[in-house]
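> Need the 3D shape of this:
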Amino acid sequence: MEDLFTSHDALAVAELVRSRQVGARELLDATVTRLREANGHLKAITDFYDGDLLERSAAAAGEGPFHGIPFVVKQLMADCAGTPTTVGSRFFSKEPVAVNDSAAVTRLRRAGLVIVGRSNTSEFGLAPTTEPAFGEATVNPWRADLSPGGSSGGSAAVVAARLLPMAHATDGGGSIRIPASLCGLFGLKPSRGRISLAPIGETLAGAGAQLGVSISVRDSAALLDALAGGEPGDPYRAPEAEGSFLDATRRTPGKLRVAFLRKPVGWESMDPALVAAVERTARRLEALGHHVEEATPDYDPVATGMAFGTVMCANTFTNIQVRANGRIPGPGDLEPVTRLYAEQGGKVSAHDYIRAVQTFHRTGRQLGAFFEKFDILLSPTIARPSLPLGAVRMDGSLEQYEEGLAPMVAFTSVCNAAGVPAMSVPLEWTDDGLPIGMHFVARYGAEATLLSLAAQLEQAHPWRDRRPPGVK
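As a prediction, this is how the structure comes out:
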């Protein structure tokens, strides 16, 4: 039982539970015990379910594909009935507990998952690391002085440590893919509107999305099958997929037209180790029969970045106002960068906000034109090989914060602005054995193409046995 998630993915363990080779209760109790023990070091889970809350969570799990699998939900963009959603902030740490589950959480339970706790995040998900002032910094299982990335770092850390086979994650500018890259996991950001964010209407002008991080491609595909679909009144809805996403992992992707980048759009250069990783991945794709060439999409990264800043600031201000319900944050209630973002957000005019949203839409059209010529865009997930703890500052100036942020979102955030699906796949490694995620982007609605390609790469270049030191 102790090393079950080292050798099995979620679907495989669920099958053991269904066939009664593994007891659901035994699995739940053993997993919670291991999570609690490891969390003393990882600092990845902020709230554990116990007592009546855990019993109700177990009773609420359905007979779906993940029947009996323990699971954690990130403290952002998703409410779980009976617990507060802190958004990683001291100011909201004493929020009233949620009365109802978010739509996605309802679907998670229906799929058979047993929610056992909430995972750590940066405050409001603003930082691409997981070092909130409220609580403690989450440690990367690969090396204790490194961040697991963010803002879904808590979820990524427990999966990388093989304490769970997959966990909930959200992505507003790269927050699924960045920690997947730094922790050696598979992470897919779905298309805009693929998974409902109900009861909220949208987040970040449509840039926000949710799904999870996992060890296996098929687990993420099955999780997408379980969560995909809209709710009445959703402002966006992705086109219906042809067949299941899990089925997509069982078929070859065919010969794809792949473009690759040696550096972020608008940058002069990139770390040579990352360039070499892209070039090796391009050769691997050629060996699999795909057409590969260097090509750069035509969009304005400066304008897109400025639009993101406007949308982020305005959303931070508004979300604090709405959630606070009249309360005023005190001097120590918000991290300095969060406070600065909120202050700037309060000054954003309607004109500026509309122009930012129009920039998002223009960028989406430009990427749409690019994907008329290519099926896939390949790059590294992030523009640095690792992320030391403390490298992204939330306790200093905006200039310090933005300097640390830039290489983390250089490839990822444009996908959020445009609403297109993208994934990080653990195909490369540094000379000292740290994971490097490769980033693959596809046209709007083409998650099946990405998952089919990811499954092909997983079979040709498996990563599941590459584990952090000390993980059995």
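> When you work out contacts or count neighbours from here on, use the C-alpha atoms and nothing else.
Noted.
> Can you identify each of the strands in the stretch 151-300 of the chain by residue range?
Here the stretch 151-300 of the chain has its strands, by DSSP state E, counting those that start in this stretch, at 166-171, 186-189, 209-214, 257-260, 291-294.
> Show me how far the last one is from its chain's centre.
Right, the one you point to is strand 291-294. Mean-position distance between strand 291-294 and its chain equals 27 Å (C-alpha atoms, centre = their mean, to the nearest Å).
> contacting residues around that strand?
255, 256, 257, 258, 259, 260, 261, 262, 282, 285, 286 (C-alpha atoms under 8 Å, 6 or more residues apart in numbering).
> what number of residues lie near the fifth one?
I take that to be residue 259. 24 (other C-alpha atoms under 10 Å).
> before we move on, what about the second one?
For residue 256, the number of neighbouring residues by other C-alpha under 10 Å comes to 18.
> For the comparison step, fold the sequence that follows:
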Amino acid sequence: MDFGDYRRHDAVGLAGLVARREVSARELLDAAVARMEAVNPQINAVTQDLTERARGQPADAGPLCGVPFLLKDLGAALAGTPTTAGSRLFANAVAQADSAITAAYKDAGLSIFGKTNTPEFGLWPMTESEFLGVCRNPWDLSRTPGGSSGGAAAAVAAGIVPAAHASDGGGSIRTPASCCGLFGMKPSRGRVSFAPLGEGWAGASIQHAVTRSVRDSAALLDVACRPQPGDPYFLAPPETPFAEEAAREPGRLRIAFTTAAMQSAGLDPECEAAVRETARLCEQLGHEVEEAKIPGDVAAMQAAAGAVIAASIAANLDAEAERRGRPIEAGEIEAPTMATYRRGQGVSAAAYVRGLQALHAYARAEAQLFETYDVLLLSTLGSPAIPIGWILDDPKQIAERLFAFMPNTQAFNNTGQPAMTVPLAWSRSGLPIGMQFVARMGGEATLFRLAGQLEQARPWFDRTPPL
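Model prediction:
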């Protein structure tokens, strides 16, 4: 199978070819590996090559049998391989068993042949790890593919795979999907198990995927949404599979929109214009659309999330220090991570609980909007993909630049609501601009139905980077 034939199909399409015996799983893997070898030196998306392992473990069943697939090097363990979390500290942290989501992917027949780049511990909306190296955007190699699932998004945009595992603790699915012209769904809290681990960042983090098509995202979520014994909270699998929902009409939805930048001064003009154009598109599709103000104390939410994340990082690093019997030293982790670690060590138990209470209060305030509306529309990011190095090159402006780039994603990690980014707009320079849609808790079906309608109205599958 040549690359042109391979790229014409999404994951569901490739699985259909295998099921009909029009192509073999080995041929698909060969096509994926050939593409990886051709483009990965330019983008540094795949940081662990597990091709020989994949060749030795052929899939023979499952709804996605034979489809080449990549795991993010954070959050999902694959037995016998290290999960580095983008840090030299865990370069040799070899997993003894698969995570629940990895087992689900294997049961679906996916052929896992590598792991993708991520910033250290998933802390950044760009992918520039000192340990794994800089990952680059296939649309413009001088720009970031986003983060923390930057390697996953770059690999999908570059055509190595049609879909890849990703995770999202503050925007880490939606940010890279927006930067790379992909579809990215952050599921509801509790939709995908983190077993055998506990929750991530007090429930803010969730795993799923970045994809080129809506139906691939739906099919992968059907595969992954399997509650595990002992999960601290969970949502039961839907009565109607998400893959079926993605093919259904959404009906007439009540859609609120805003051009606000929730955690910064304002949007790039192209992003603001894209929101208004998307609102008009939704009206043309028959939805009831009106501008609205988002409720809730964003500043309190942001401060609380910062304390909770820092404390979570400190807990994990303290555990590693105890395991090995010596403290974490400067140079073992990146300097900004060390600053977060030190901050987290200073968060008291009472301050952590107050932080959780502030996040829960924000979620309750936010939920009031969805008593009136079915969906909220806003820009995924503050701007198109930023130049590599821009956030960190001025230490005095890191926080300001960070939230100027990602002002609108973190809120919905803290509320636990499902949120998706859809590649509906493009900058004058040809960079993708994602539009974010949010539904009430557990409302993935609504989002998938709307996404399927938008995909038909403004197709993006054949719009690929010139890499």
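> TM-score, when you put one on top of the other?
Once superposed, the chains reach a TM-score of 0.97 (TM-score structural alignment, normalised by the length of structure 2), with 464 aligned residues with a C-alpha RMSD of 1.4 Å.
> quick one, which of the strands of the stretch 151-300 of structure 1 is nearest to residue 138 of structure 1?
strand 166-171 (14.7 Å; C-alpha to C-alpha).
> Also compute the angle for the closest one relative to strand 209-214, please.
140 degrees (axes from the mean of the first three to the mean of the last three C-alpha atoms, to 10 degrees).
> Run a quick neighbour tally on the closest residue to residue 289 of structure 1 other than its chain neighbours.
The shortest distance from residue 289 of structure 1 to any non-neighbouring residue, by C-alpha to C-alpha, 6 or more residues apart in numbering, is to residue 255 (6.0 Å). Per other C-alpha under 10 Å, the neighbour tally for residue 255 of structure 1 reads 14.
> Can you find the partner of residue 303 of structure 2 in structure 1?
Matched by TM-score structural alignment, residue 303 of structure 2 corresponds to residue 306 in structure 1.
> quick one: what helix or strand has its match in it?
helix 301-324 (DSSP states H and E).
> so what does that helix touch, helix or strand wise?
helix 336-345, helix 350-370, helix 413-418 (3 or more C-alpha pairs under 8 Å, 6 or more residues apart in numbering; DSSP states H and E).
> Point out the most buried one among the ones you listed.
helix 413-418 (a mean of 26; mean count of other C-alpha atoms under 10 Å).
> Where in structure 2 does whichever helix or strand comes after that helix fall?
Next along the chain after helix 413-418 of structure 1, taking DSSP H and E as the criterion, comes strand 422-429. Matched against structure 2 by TM-score structural alignment, strand 422-429 of structure 1 falls on residues 419-426.
> Can you provide the mean distance from that stretch to its aligned counterpart in structure 1?
Superposing on structure 1 and averaging over aligned pairs (mean C-alpha distance after the TM-score superposition for structure 1), stretch 419-426 of structure 2 comes out at 0.3 Å.
> just to confirm, which helix or strand has the alignment partner in structure 1 of residue 454 of structure 2 in it?
Residue pairing (TM-score structural alignment): residue 454 of structure 2 is matched to residue 457 of structure 1. Secondary structure assigned from DSSP H and E places residue 457 of structure 1 in helix 447-460.
> From the chain's centroid, how far away is the helix holding residue 306 of structure 1?
19 Å.
> Check stretch 257-271 of structure 1 too.
Per C-alpha atoms, centre = their mean, the displacement of stretch 257-271 of structure 1 from the mean C-alpha position of its chain is 22 Å.
> in that stretch, what's buried?
In terms of neighbour count (16 or more other C-alpha atoms under 10 Å), stretch 257-271 of structure 1 has its buried residues at 257, 258, 259, 260, 261, 262, 263, 264, 265.
> and which of those residues is nearest residue 397 of structure 1?
Of the buried residues of stretch 257-271 of structure 1, the one sitting nearest to residue 397 of structure 1 (C-alpha to C-alpha) turns out to be residue 264, at 24.6 Å.
> Map that closest one across to structure 2 for me.
Checking TM-score structural alignment: residue 264 of structure 1 goes with residue 261.
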